[in-house]
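Enquirer: Any chance you could fold what I've pasted below:
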Amino acid sequence: MSGTIREALLEASSFLAQHQVMEPSHNAELLLCHVLGLGRAEFFMRMTEPFPVEHTAAWQMVLARKAAGEPAQYIIGEQEFYGLPFEVTSDVLIPRPETELLVEAIVKEGRRLWPDGAPTVCDIGTGSGAIAVTLAVQCPMWQVNASDISGAALAVAQRNAARHGAAARIAWHSGDLLAPLAGMRLDILVSNPPYIPAETIAGLQPEVRDFEPRTALDGGTDGLDPYRRMLAQLPLLAAVPRVVGFELGQGQAREVAAWMEAAGHWDTVYIVSDYAGIERHVIAVREQA
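Expert: Predicted structure coming up:
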C-alpha cells in the first residue's frame, strides 16, 4: 500500500461509506489507530507519514470485517466504559454510554444510604462486567457480586475484573437472573438485562442484529420478560434489596416503574433519562433497612 496515513484514512472512510457503514470516518479512524498501534494524539501527529507497508494485510482484513458490518469494538476487542477500557468479544454486549448513568445512580444511592458501610450489590446479567467492575473500582468497600447465564460472558467479565485489580473483590455466580443468588441478602440489585422485543430484533441495525449475542438482546414478546421474572424472583432472596436499578429500552421505563410502585417494597421509584432524553433507567429506593 502506498501513500500517507492521511490518504489511507480518507480512502477507508470512502470505502466504508460505500458499504453503508454508519459514521464511516469515525470507524476508519478507530480501526486505523488500532492497526497502527497509535493513540489518537500520536495518530494525528503522524498523518503525513507514509503508511507502514508491514500493516497493509492487517489493515485490509480489518476494513473487510467492518464493511461486512462487524462492530469496531469487536474488531478492536475493546470498549471504554466509565473511563476504563473493557475487553469485549462476540460473547458479550458492547457497553453503552447510557449505562454509565445507571452506575452513577447506584453509586449515589449506595453512598447516601451506606456512607460508612459496605453494602452487598449484585449485577445481574453482567456480560462484560462493565457495571460490576466499575462499582468495585469506584466503591472498593462494597461487596460486589456478578451473575450471568453465559459462562463465556463470565470469563470475559473475570478477565476485565483482573485487568482493573478488582478480581478479588467480586464474587461470580452462574445462572439465570436471581436463581443463583437464592438465600443471599442483597442490599443493592442492578441489572441491564435483554430488553428488545423479540419481533423487532430483525429490524435492528445489522451491527447489533448480526453480531451481538441474541441472549443479551431478546427480552421476550414485549421486551419486559426479564423484569417480570426478576421481580417475581425477589422472594428467593433473604430480603428485598433496598435499592434496585434497571436499564430499559425506549418506552418501557414507566410500565416497569409502575410495577415497582405497586409492589410496595420501596419508598421512592424514579426514572433517569439518558443523554438523548430517553427514559432509560428505573431506580427504586427504600430508606430504612
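Enquirer: Every contact and neighbour count from this point should use C-alpha atoms.
Expert: OK.
Enquirer: So the closest residue to residue 35 other than its chain neighbours: helix, strand or coil?
Expert: Nearest-residue entry for residue 35: residue 59, 6.2 Å, with adjacent residues in sequence omitted and distances by Cα to Cα, 6 or more residues apart in numbering. At residue 59 the chain is in helix, as set by DSSP: H, G, I helix; E, B strand; the rest coil.
Enquirer: what about residue 59, how many residues close to it?
Expert: When neighbours are counted by other Cα atoms under 10 Å, residue 59 registers 19.
Enquirer: Could you do the one 4 residues further on as well?
Expert: The criterion is other Cα under 10 Å. On that basis, residue 63 has 22 neighbouring residues.
Enquirer: residues of the helix or strand hosting residue 56 that come out buried?
Expert: According to DSSP states H and E, residue 56 maps onto helix 56-67. Neighbour-count burial for helix 56-67 flags 59, 62-63, 66-67 (criterion: 16 or more other Cα atoms under 10 Å).
Enquirer: Need the contact partners of that helix.
Expert: 1, 12, 15-16, 19-21, 28, 31-32, 35, 72, 75 (Cα atoms under 8 Å, 6 or more residues apart in numbering).
Enquirer: go again using 10 Å as the cut-off
Expert: With contacts defined as Cα atoms under 10 Å, 6 or more residues apart in numbering, helix 56-67 is touched by 1-2, 8, 12-13, 15-21, 24, 27-28, 31-32, 34-36, 53, 68-72, 74-76, 207.
Enquirer: Same question for stretch 227-238.
Expert: Residues from elsewhere that reach stretch 227-238 (Cα under 10 Å, 6+ apart): 124, 176-186, 189, 191-195, 219, 226, 240-241, 246-248, 256, 259-260, 263.
Enquirer: to compare against the first, here's another:
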Amino acid sequence: MPNVQSIREAFAEASSFLAAHGCNEPQRSAQLLLEHVLGLSGAAYYMALADPFPQAVKEAWEAGVTRRASGEPVQYITGEQEFYGRAFEVTPDVLIPRPETELLVEAVLKYGAQLWPDGMVPAPGGAAQAGAADADAAAEAAGGMAAARGESGAAGTRAPRPLTAVDIGAGSGAISVTLAAEAPAWRVCAGDISPGALAVAARNAGRHGAAVDFRLGDLLEPFAGMETDILVSNPPYIPGGDIAGLQREVRDHEPRTALDGGGDGLDPYRRMMEQLALLPAPPRLVGFELGQGQAGQVAGLLRAAGHWNEIITIDDLAGIPRHVLGIAR
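Expert: Got it, this is the predicted structure:
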C-alpha cells in the first residue's frame, strides 16, 4: 500500500485492498485491524480518523493487512473476539465464537434460572418423600447415611447442592466462561478433545475471574459418573463433505476438529445421546447449537431419548433455527 497521510486514508486503502483480494467484510476487517495496531476502540477510534497515521505502527499494520488478504480471519490476527460483552482470546486452536451462540447462552441462563431459581439442586430422597408410615424410619436411615458421609440437612437428609452445568466442546471457553461469570452460584465444567483449546479456555477463565473445571476428553467421557443438571454444547456440525466448500477463512484456518460433524453433521449429537448412560441421570436441561436444516433431526434425537417433556427450537438473528433445547419440567 502507498504511504498514507491519515488514519482515514489507511482505512480506505486497506478496505479497497482487502476487497480486491476477495475478503468478506473488508471495511470491518480494516477497522478491526486499525483499532488493534492503534490501541483504540469505539469513540476514540472515530475521533482519531483525521489524525496523521503513526509511522511507528506501519510495519505491524501492513503485516496484519497482508495476513487478512491471504484469507486469515481478522480475529486470529488480533487475537481476540468479543462474546457476550467480554473479550475472549482466540487462536487457531479454537473456533472463533459466533454471535448466534450468545442466544444459546441466553437461553440456558433463562431456563436454568426457571428450573433452579437459587442455583441449588434439592437433595433427592429423604424423609420428605417417604410415606407417612415410613417417615420415622426414613429419617433415621437418612440421618445415619448423612452422618457417615459428613453431610447435614433438614431431618438429616442430604443438603442441596449447586447445580452442575457441563459444556461439551469448550473451544475458547466462550460458553462455559460466560455461564460461570453470569451465574456464579452454578458449578460449571467444560471438556474438549484438544489440549490447545483447553489452554486457551483456561486463560480466558482466568482473564474473567470465572471458576470453570476444565477436563480433557471426548464428549461426555471426562464427566462419567458426575451429577449433571445442564448439558450445553456447540459441537462440530458441518457435514464432512461440505467443508471444502466453506469460506476460505473457515476452511483453511479454523480447526477442522471443531467443524467436521461426520457424514451428515449429526454424529456428535448421536454420540452424546448414547453417552448419557455415563451419567447418573440425564440432565434436566440440554441445549445444542446446530447447523442450518438440522433442527428437526436434532429435536427428533431428543424426543427419541425420552428424557425431556418440552423441546424448544430457537431461531438465530437471521431467522434460521439454530438451537434446540430439551427441558424436563
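Enquirer: quick one: TM-score?
Expert: The TM-score (TM-score structural alignment, normalised by the length of structure 1) is 0.97; 285 aligned residues with a Cα RMSD of 0.7 Å.
Enquirer: how about the helices in structure 1?
Expert: Ranges of helices in structure 1, per DSSP state H, are 5-18, 24-36, 40-45, 56-67, 72-76, 99-113, 130-138, 151-163, 206-209, 225-233, 253-263.
Enquirer: Distance check, residue 198 of structure 1 against residue 166 of structure 1.
Expert: Distance of residue 198 of structure 1 to residue 166 of structure 1, computed by Cα to Cα, to the nearest Å: 35 Å.
Enquirer: ok, now residue 189 of structure 1?
Expert: To residue 166 of structure 1, residue 189 of structure 1 is 19 Å away according to Cα to Cα.
Enquirer: neighbour-wise, which of these two wins?
Expert: residue 189 (24 against 20).
Enquirer: and the equivalent of that one over in structure 2, what does it touch?
Expert: Matched across to structure 2, residue 189 of structure 1 falls on residue 231, judged by TM-score structural alignment. By Cα under 10 Å, 6+ apart, the contact list for residue 231 of structure 2 reads 108, 164-168, 189-190, 220, 272, 276, 282-288, 325-326.
Enquirer: mind running it again at 8 Å?
Expert: 165-168, 283, 285-287.
Enquirer: so of those, which ones are in strands?
Expert: Judged by DSSP state E, the contacts of residue 231 of structure 2 include 165-168, 285-287 as members of strands.
Enquirer: Name the nearest of these relative to residue 179 of structure 2.
Expert: Among these, residue 165 lies closest to residue 179 of structure 2 (Cα to Cα), at 8.4 Å.
Enquirer: do you know how far the closest one is from residue 220 of structure 2?
Expert: With distances taken as Cα to Cα, residue 165 of structure 2 is found 12 Å from residue 220 of structure 2.
Enquirer: Please apply the same query to residue 170 of structure 2.
Expert: Distance from residue 170 of structure 2 to residue 220 of structure 2, counting by Cα to Cα: 12 Å.
Enquirer: So the two - more neighbours on which side?
Expert: Between residue 170 of structure 2 and residue 220, counted using other Cα under 10 Å, the more crowded position is residue 170 (33 against 26).
Enquirer: Aligned against structure 1, show me the partner of that one.
Expert: Residue mapping for residue 170 of structure 2 onto structure 1 gives residue 126, with TM-score structural alignment as the criterion.
Enquirer: my read: its match touches residue 133, true?
Expert: No: using Cα atoms under 8 Å, residue 126 of structure 1 makes no contact with residue 133, being 9.3 Å away.
Enquirer: who touches both of those two?
Expert: Residues touching both residue 126 of structure 1 and residue 133 (Cα under 8 Å, 6+ apart): residue 157.
Enquirer: Mind picking the two most distant members of the buried residues of helix 56-67 of structure 1?
Expert: Farthest apart among the buried residues of helix 56-67 of structure 1 by Cα to Cα are 59 and 67. That separation is 12.2 Å.
Enquirer: circling back to that earlier point, list only buried entries from the contacts of helix 56-67 of structure 1.
Expert: Buried among the contacts of helix 56-67 of structure 1 by 16+ other Cα under 10 Å: 8, 12-13, 15-17, 21, 24, 27-28, 31-32, 34-36, 69-72, 74-76, 207.
Enquirer: any idea how far the most centrally placed residue in structure 1 is from residue 52 of structure 1?
Expert: Geometric centre of structure 1, nearest residue: residue 95, 2.6 Å, by Cα atoms, centre = their mean. Separation of residue 95 of structure 1 from residue 52 of structure 1 (Cα to Cα): 32 Å.
Enquirer: so how far is residue 175 of structure 1 from the aligned residue in structure 1 for residue 22 of structure 2?
Expert: Taking TM-score structural alignment, the alignment pairs residue 22 of structure 2 with residue 20 from structure 1. Distance of residue 20 of structure 1 to residue 175 of structure 1, given as Cα to Cα: 39 Å.
Enquirer: wouldn't residue 313 of structure 2 be in contact with residue 325 here?
Expert: Yes: between residue 313 of structure 2 and residue 325 there is a contact at 6.4 Å, judged by Cα under 8 Å.
Enquirer: who touches both of these two?
Expert: Contact with both residue 313 of structure 2 and residue 325 is made by residues residue 299, according to Cα under 8 Å, 6+ apart.
Enquirer: In terms of packing, which of these two has more residues around it?
Expert: Set residue 313 of structure 2 next to residue 325 and count neighbours by other Cα under 10 Å: residue 325 wins out with 24 against 18.
Enquirer: Spatially, what comes nearest to that one if we skip its sequence neighbours?
Expert: Per Cα to Cα, 6+ apart, closest to residue 325 of structure 2 is residue 287, 4.4 Å.
Enquirer: Compute the distance between the one you found and residue 101 of structure 2, please.
Expert: As judged by Cα to Cα, residue 287 of structure 2 and residue 101 of structure 2 stand 11 Å apart.
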